[in-house]
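Visitor: next input, structure requested:
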Amino acid sequence: MANSTIWWLIAGAAIVLELLSGTVYLLLLATGFAAAAIAAHVGAGTVAQLVVAALVGVGAVLAWYVVQRRRPGPPPTGSNRDVNLDIGEIIHIEAWNPDGTATVRYRGAQWTVVPRSGHAPATGEHRVVEVIGSRLVVEKT
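Guide: As a prediction, the model looks like this:
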């Protein structure tokens, strides 16, 4: 069996394992294996194929790592609209309690509402900016 065929089989196996595991790293290593297969097609020796596989595969993983480190992380779960669909919704507050909370009926249930830190309690329309347990953190719209 030719070296290029072996490299293509290894690349295919890495892709299958990546699909089963859900990570991108095996896919990046598979690019290194595919590069080694191409090197075998052009007539490079076994050592050159190994070096190409290592350089391309590890280089792709390191490049991915650097890109991911520079990307900002997602917001905390309590204030992430992708996780909690209440974020951004508008509620109406009629009155605030002396302790700085309010009680509103929202989505068929009673909720305790607190103002976002640094914002004074005021009546009227408010936007939900965070959910902490059973409390809605709001700011005036």
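Visitor: going by C-alpha atoms from here, please, whenever you check contacts or count neighbours.
Guide: OK.
Visitor: okay, and the residue most central in space within the chain sits in which element?
Guide: In the chain, the residue lying closest to the centroid (Cα atoms, centre = their mean) is residue 74, at 6.4 Å. Using DSSP states H and E, residue 74 maps to neither a helix nor a strand.
Visitor: residues contacting it?
Guide: With contact taken as Cα atoms under 8 Å, 6 or more residues apart in numbering, residue 74 is in contact with residue 80.
Visitor: can you give the distance of the lengthiest strand in the chain from its chain's centre?
Guide: Secondary structure of the chain per DSSP state E: the longest strand is strand 124-132. Remark: strand 124-132 is offset 24 Å from the chain centroid, using Cα atoms, centre = their mean, to the nearest Å.
Visitor: what does stretch 78-85 give?
Guide: 13 Å.
Visitor: same question, stretch 97-107
Guide: Using Cα atoms, centre = their mean, the distance between the centre of stretch 97-107 and that of its chain works out at 33 Å.
Visitor: buried set for that stretch?
Guide: 101, 102, 103, 104 (16 or more other Cα atoms under 10 Å).
Visitor: got the contact list for it?
Guide: Counting by Cα under 8 Å, 6+ apart, 91, 92, 93, 95, 96, 110, 111, 112, 113, 114, 115, 121 sit against stretch 97-107.
Visitor: let's see this one next, to set against the first:
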Amino acid sequence: MFQSGLFWWIGAGVLIVLELMHGTFYLLMVALGFVAAALARLAGADLTLQLGIAATVALAAMLLLRKSRFGRKTKTRAEAARNPDVNLDIGSTLTVPAWHDGHARTSYRGASWAVELAPGEPEDANLYEITALRGNCLIVVACRHAAARA
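Guide: Below is the predicted model of the structure:
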């Protein structure tokens, strides 16, 4: 199968199908290496050169992909804790009756929640805005619009 060059074309096709199911573009870069090796086979290159071309093109394509905007991770777990599209409570306001070294418990949505004050925020505000969730703990900042909402 290596002699006819069919291996490279079938391999590229299988990688493209797998890429369509996975969706990261990296398998597509390896498929480009397979296509380059198939073209080298058509040009008359021996097996060792075909393997080298496949590896070189795949590696170069992956490195270029990694440097592009398509190869970067878009969301991380830490960003999800602050993303209002993921946590609908972000941006909501609540009152905290008493603070103890930046930590408190308060009633929010009918349940008791642990609340942590973000660094540098005052403990004497009337309203607090939720900026993040860390497990079952609400991270809050003093609400800047307290006067407008009161």
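Visitor: drop the TM-score for these two in here.
Guide: The TM-score (TM-score structural alignment, normalised by the length of the first structure) is 0.69; 140 aligned residues with a Cα RMSD of 3.6 Å.
Visitor: before we move on, the earlier item: want to throw the contacts of stretch 97-107 of the first structure into TSV with secondary structure?
Guide: Shown next, in TSV, are the contacts of stretch 97-107 of the first structure (DSSP: H, G, I helix; E, B strand; the rest coil):
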residue	secondary structure
91	strand
92	strand
93	strand
95	coil
96	coil
110	strand
111	strand
112	strand
113	strand
114	strand
115	strand
121	coil
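Visitor: my read: residue 49 of the first structure touches residue 37, true?
Guide: Yes: assessed by Cα atoms under 8 Å, residue 49 of the first structure is found in contact with residue 37 at 7.4 Å.
Visitor: those two: who's more crowded?
Guide: A side-by-side neighbour count of residue 49 of the first structure and residue 37, using other Cα atoms under 10 Å, places residue 37 first with 27 against 24.
Visitor: any idea how far residue 91 of the first structure is from the nearest residue to that one once chain neighbours are set aside?
Guide: Leaving out its chain neighbours, the residue that sits closest to residue 37 of the first structure by Cα to Cα, 6 or more residues apart in numbering is residue 4, at 4.4 Å. Using Cα to Cα, to the nearest Å, residue 4 of the first structure is found at 64 Å from residue 91 of the first structure.
Visitor: what of residue 108 of the first structure?
Guide: The gap separating residue 108 of the first structure from residue 91 of the first structure is 13 Å, by Cα to Cα.
Visitor: who has more neighbours, the two?
Guide: Applying other Cα under 10 Å to residue 108 of the first structure and residue 91 shows that residue 91 carries more neighbours, namely 19 against 7.
Visitor: so who does the more buried one touch?
Guide: Contact partners of residue 91 of the first structure, counting by Cα under 8 Å, 6+ apart, are 104, 106, 125, 126, 127, 128.
Visitor: neighbours of the equivalent of the third one over in the second structure, just the number please.
Guide: Translated: residue 125 of the first structure. Aligned against the second structure by TM-score structural alignment, residue 125 of the first structure finds its counterpart in residue 127. Number of residues near residue 127 of the second structure (other Cα under 10 Å) recorded here: 20.
Visitor: what's the answer for the one 3 residues further on, then?
Guide: For residue 130 of the second structure, the number of neighbouring residues by other Cα under 10 Å comes to 22.
Visitor: any idea which element the nearest residue to residue 50 of the second structure once chain neighbours are set aside lies in?
Guide: The shortest distance from residue 50 of the second structure to any non-neighbouring residue, by Cα to Cα, 6+ apart, is to residue 37 (4.8 Å). Using DSSP H and E, residue 37 of the second structure falls within helix 26-42.
Visitor: so what secondary structure elements neighbour that helix?
Guide: Contacts defined by 3 or more Cα pairs under 8 Å, 6 or more residues apart in numbering; DSSP states H and E place helix 26-42 of the second structure against helix 6-22, helix 47-67.
Visitor: in this structure residue 66 of the second structure contacts residue 72, no?
Guide: Yes: the criterion here is Cα under 8 Å, and residue 66 of the second structure meets it with residue 72 at 6.3 Å.
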